[in-house]
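Novice: Only the shape, not the letters, is given here:
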């Protein structure tokens, strides 16, 4: 499984890279703030919402600490998606949130 640290992801965003970030936390967690521009699909809803994701785009998957995003990466990777797990998740995120 590919992985990236939260700080590296933040540096890519600061450099102006257009990234597809998928936040798989629950609604109440996202209410406290998410990475600007991140798409929110709770982990349990991913199977029925696959139509919202594009297979030819790479995705960076984030959760609170990296566990659920790892599960999402395993599932999406098996379905043919290009995914990278954000190590440390939002606990390690120091950048701005929306």
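Specialist: Perfect, I can see it now. Everything quoted here is computed from the prediction, not taken from an experiment.

Novice: C-alpha from now on. contacts and neighbour counts both.
Specialist: Fine.

Novice: which residues in this protein form helices?
Specialist: 6-14, 27-30, 67-78 (DSSP state H).

Novice: what's the most buried one of those?
Specialist: Among the helices of the chain, the stretch with the highest mean neighbour count (mean count of other Cα atoms under 10 Å) is helix 67-78, at a mean of 19.

Novice: Next, count neighbours for residue 83.
Specialist: Neighbour count of residue 83, defined by other Cα atoms under 10 Å: 26.

Novice: ok, and here's another one to check against it:
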């Protein structure tokens, strides 16, 4: 059976990975104002202007986690990124909204 282009990732698993300094890249595809208002610490803002730099600089073997508002739009972006040759691409279930609700102390503020 063939693996899907991307996988779903729970907030609990992402938290475990971040706490263990698991090597990964986290990208947030929400609009710049929403990203500046709050995002997962260590995540980068990804949009049409920054995607080329991501594709050039990010190792394809490093897990890549895509975050959006609620975990829906990130699925499309994750599928597209998987098609760009990334080996492990994840869409964060619940998105940033659920992350902020469950882990308000683990939200970074500031612009992209």
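Specialist: Sure, I can see it. A quick note: this is a predicted structure, and the numbers were derived from the prediction, not measured.

Novice: related to what we said a few turns ago, could you redo the helices of structure 1 as CSV and give each row distance to residue 41 of structure 1?
Specialist: Listed next are these as CSV, based on distance: least, Cα to Cα, whole Å:
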stretch, distance to residue 41 of structure 1
helix 6-14, 19
helix 27-30, 9
helix 67-78, 10
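
Novice: quick one: the counterpart of residue 107 of structure 2 in structure 1 and residue 72 of structure 1, what's the gap?
Specialist: When structure 1 is aligned by TM-score structural alignment, residue 107 of structure 2 is paired with residue 97. From residue 97 of structure 1 across to residue 72 of structure 1, the span is 22 Å (Cα to Cα, to the nearest Å).

Novice: neighbours of residue 98 of structure 2, just the number please.
Specialist: With other Cα under 10 Å as criterion, residue 98 of structure 2 counts 16.

Novice: Likewise for the one 10 residues further on?
Specialist: In terms of burial, residue 108 of structure 2 registers 17 neighbours under the definition other Cα under 10 Å.

Novice: do residue 95 of structure 1 as well
Specialist: That count, for residue 95 of structure 1 with other Cα under 10 Å as the rule, works out to 16.

Novice: so how far is residue 22 of structure 1 from the spatially most distant residue from the centre of structure 1?
Specialist: Taking Cα atoms, centre = their mean, the residue of structure 1 most remote from its mean C-alpha position is residue 15, at 18.2 Å. Distance from residue 15 of structure 1 to residue 22 of structure 1, counting by Cα to Cα: 19 Å.

Novice: and if you look at residue 28 of structure 1?
Specialist: Relative to residue 22 of structure 1, and taking Cα to Cα, residue 28 of structure 1 is found at 16 Å.
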